[in-house]
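[1] After the sequence you'll find the predicted model.
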Amino acid sequence: MRGHRRASSNIARDDEPSRAGQVVGSILVVDDCEGNRALLADLLGRQGYSITTAPNGAFAWGLLRQSSMSYGLVITDFMMPRMNGIELLEKIRVAYPWIKVVLVTGLEKAIASKAQRLGAFAVFPKPCGFDQLHETIKRALLPSPSAEGGNADGTAEDDRDQGEFDCFQ
């Protein structure tokens, strides 16, 4: 099983120190919509992250199980065929509890509440602004055990003006 890698000239390796305030790390982006995966992978690649993409939760789970790469973060959509984001989150929390998971959903708050109870680092509504998502990603990849997640539900509309994208629809 091969992951879909996004190449970028400024992708940082996990063993490199952060540059100019950038947090470096490996991120797995999971979404059944190819456009959403490509957009987020491109935006994050420009920030210096090493990105792998997967078209659904089952494929992502296979990558996690077979990869020698250590992911620091998984960003996943909720609604996908074969294995949804909640099912993927449950498997990750059991087998790889050190990997942080950010769930993005356009569904009701019950899904967000369940994701948080299961240990999601953060839950974002659709659409979400890239700036706020990126701040959460930086917190998730900090080596400090004191880095805490958060729920992005309460984002004011004007907080999402800059860098808003309809990713994960």
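    Okay, I see it.

[2] C-alpha only now, for contacts and for neighbours.
    Fine.

[3] Name the surrounding residues that touch stretch 142-152.
    The contact list for stretch 142-152, computed with C-alpha atoms under 8 Å, 6 or more residues apart in numbering, reads V23, A120, F121, A122, V123, F124, P125, T136, R139, A140.

[4] Now do the helix ranked longest in the chain: which elements does it pack against?
    For the chain, the helix with the greatest residue count under DSSP state H is helix 34-46. Counting contacts by 3 or more C-alpha pairs under 8 Å, 6 or more residues apart in numbering; DSSP states H and E, helix 34-46 packs against strand 26-30, strand 50-54.

[5] and the comparison structure, right after this:
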Amino acid sequence: MPTVLVVDDEASIRTLVEYNFSRSGFDVETVDDGRVAYEKLKQGASKYDLVVLDLMLPGMDGLEVCRRLRQEGVKIPIILLTARDEEVDLVLGLELGADDYVTKPFSPRELVARARAVLRRTESREEDAQPTSSGKVLRAGNIVMDVARHEVRVRGQLVEFTPKEFELLQYFMENPEHVLSRDQLLDRVWGYSAATDTRIVDVHVSHLREKIEDDSKNPKYIRTVRGIGYKFTEGTSGS
């Protein structure tokens, strides 16, 4: 039974989320203060499989909780709860290492589905990280990805990627010259069969471009295909 820590200062949301997670077979613990949540996770992260974290919290806001946990090497999956007018904070939260987000008001069923998808991806990453006799290496232009070691070098330099950025880049590199829609990327990388909000794809593509492109405003690896999505090329010049 996976254990989820729900961190939100609104009692009605905590009750709603706890009820739906419990019905779906999760063990649930709730906290209404960011600093308390941080201390719990810092001291006993192994107790939890997932954190559902609101951005606006007393004690310590959700962004700071996320930042500190990732800086200290706590890799527990985090789903952010964010209001529609907090897009700047959302982008920062994903950049700090959050795995996903759900916008308020949200469907409890969607939140549970997102949680299951995040947990499946986490299990898959752990399996892929097991030692293998022959590691898979992907190359494109100046990019070299060692899948087994979970390392990426760009122009010979080791570059840090969040788990989701790594998965997205791997999918791009495994499907060069294919036009990939945002819905397809959500399905294959995030594990969502349907979604109405594709901003999470655009945010992660933007972060990838900043890390792998010589000029993120004029990308040569990840090209935008207007009205559809993106195409990964071998790094040749072009529009």
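    Perfect, I can see it now. Nothing here was measured: the structure is a model prediction, and the numbers come from that model.

[6] before we move on, the earlier item: so the longest helix of structure 1 matches what in structure 2?
    With TM-score structural alignment applied, helix 34-46 of structure 1 matches the range 11-23 in structure 2.

[7] Report the buried residues of the matching stretch.
    R14, V17, E18, N20, F21 (16 or more other C-alpha atoms under 10 Å).

[8] right, and the first one touches V4 too?
    It stands for R14 of structure 2. No. Contact criterion C-alpha atoms under 8 Å: R14 of structure 2 and V4 do not qualify, at 11.8 Å.

[9] which neighbours do those two share?
    The contact sets of R14 of structure 2 and V4 do not overlap (C-alpha under 8 Å, 6+ apart).

[10] what's the closest non-adjacent residue to the alignment partner in structure 2 of F78 of structure 1?
    Using TM-score structural alignment, the partner of F78 of structure 1 in structure 2 is L55. Nearest non-adjacent residue to L55 of structure 2, counting by C-alpha to C-alpha, 6 or more residues apart in numbering: G62, 4.1 Å away.

[11] Can you get me a residue count around that neighbour?
    28 (other C-alpha atoms under 10 Å).

[12] coming back round to it: now the helices and strands packed on helix 34-46 of structure 1 in TSV, with distance to L89 of structure 1?
    Shown next, in TSV, are those (distance: least, C-alpha to C-alpha, whole Å):
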stretch	distance to L89 of structure 1
strand 26-30	11
strand 50-54	14
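
[13] would you turn those into a markdown table with mean neighbour count and distance to R93 of structure 1?
    Shown next, in a markdown table, are the helices and strands packed on helix 34-46 of structure 1 (neighbours: other C-alpha atoms under 10 Å; distance: least, C-alpha to C-alpha, whole Å):
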| stretch | mean neighbour count | distance to R93 of structure 1 |
| --- | --- | --- |
| strand 26-30 | 26 | 15 |
| strand 50-54 | 25 | 18 |
